[in-house]
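Engineer: Provided below are the primary sequence and the corresponding predicted coordinates.
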Amino acid sequence: MRKRTIVAAAGVGAVLAVAGGGVAVATSGGDDGPASHQYTQRQADKATEAALAATGGGTANSVETDSENGATYEVEVTKSDGTTVDVRLDENYQVVVIEGDSDSGDN
């Protein structure tokens, strides 16, 4: 009976370790919203770097997963002139499209 207890405890420990790793990946987006992000901090950093390079610099406000226009990531960037754009990137961190936040409003 002692061997079964040790094996069961080891199994529970392995499940908890895997579940804990999943939570770290799911919540590593850095926002206060629900844990819906499915990327690592490294992926978020790469997406941010690619978005800032594409916009010529600025400040990255958020990184989110995206499914529009074939994109994988969406990075909101405030450029040095104060305008805000959404940079959509594919899974290889290549720009799919850059959209200004005011594109859909004042016509």
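Structural biologist: Yep, that arrived.

Engineer: only C-alpha atoms for contact and neighbour calcs from this point on.
Structural biologist: OK.

Engineer: So which bits of the helix or strand where residue 7 lies are buried?
Structural biologist: In the assignment (DSSP states H and E), residue 7 maps to helix 2-26. Along helix 2-26, these residues count as buried under the neighbour rule (16 or more other CA atoms under 10 Å): 25, 26.

Engineer: and the comparison structure, right after this:
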Amino acid sequence: MKRSTKIIAGTAFAAAVAAGAGVAAAGGSDDSGEGPDVPITGDALEQAERAALAETGGGRVTGTEVGDEESYYEVEVTLDDGSQVDVQLDEDFAVVGSDADVEDDDAGAD
């Protein structure tokens, strides 16, 4: 193989590897295909917290997200017993759903 052909082939290979790495880095390490979580801030945070805590009957807010895949806002509430509930809110802070955030402890069990 000629030297110039080897250089071109090597450069093309390096470019392909770099492009693949760039796509992988842009996609992040989360396999779900979601973008980065954006927390709720300002007055919206206060309203979302009030709505979520009213829905759960208490607890403490341990996470928030704007633009959740299930609703406009998501508020994670940790209850006094340590369990977690994800409360889904629309743009007007009305509850559109809530579910217990349960880890599947039997994932590997038969």
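Structural biologist: Ah, there it is. In this text the structure is predicted, and so the values were computed from the model without any measurement.

Engineer: what's the TM-score here?
Structural biologist: Put the two chains on top of each other and the TM-score (TM-score structural alignment, normalised by the length of the first structure) is 0.57; 71 aligned residues with a CA RMSD of 2.3 Å.

Engineer: sorry, back to before: give me the mean deviation of the helix or strand just after the helix holding residue 7 of the first structure from the second structure.
Structural biologist: Of the helices and strands lying after helix 2-26 of the first structure in sequence (DSSP H and E), the nearest is helix 41-55. Comparison of helix 41-55 of the first structure with the second structure after fitting gives an average deviation of 0.5 Å (mean CA distance after the TM-score superposition for the first structure).

Engineer: Measure how helix 41-55 of the first structure sits relative to helix 2-26, angle-wise.
Structural biologist: For the pair helix 41-55 of the first structure and helix 2-26, the angle between their directions (axes from the mean of the first three to the mean of the last three CA atoms, to 10 degrees) equals 10 degrees.

Engineer: Can you give the contact residues for helix 41-55 of the first structure?
Structural biologist: Taking CA atoms under 8 Å, 6 or more residues apart in numbering as the criterion, the residues outside helix 41-55 of the first structure that touch it are 25, 28-29, 58-60, 63, 73, 75, 77, 79, 87-89, 93-95.

Engineer: just how off-centre is it within its chain?
Structural biologist: Using CA atoms, centre = their mean, to the nearest Å, the distance from the centre of helix 41-55 of the first structure to the centre of the chain it belongs to is 10 Å.

Engineer: How about stretch 38-52 of the first structure?
Structural biologist: Distance, stretch centre to chain centre, for stretch 38-52 of the first structure: 6 Å (CA atoms, centre = their mean).

Engineer: Just give me the match in the second structure for residue 17 of the first structure.
Structural biologist: Structural correspondence for residue 17 of the first structure with respect to the second structure (TM-score structural alignment): none, the position is unaligned.

Engineer: mind checking how far residue 17 of the first structure is from residue 6 of the first structure?
Structural biologist: Applying CA to CA, to the nearest Å, the value for residue 17 of the first structure to residue 6 of the first structure is 16 Å.

Engineer: cool, residue 38 of the first structure as well?
Structural biologist: Using CA to CA, we find residue 38 of the first structure at a distance of 33 Å from residue 6 of the first structure.

Engineer: What lies in contact with the helix holding residue 7 of the first structure?
Structural biologist: Residues lying outside helix 2-26 of the first structure but in contact with it, judged by CA under 8 Å, 6+ apart, are 35, 36, 37, 38, 39, 40, 41.
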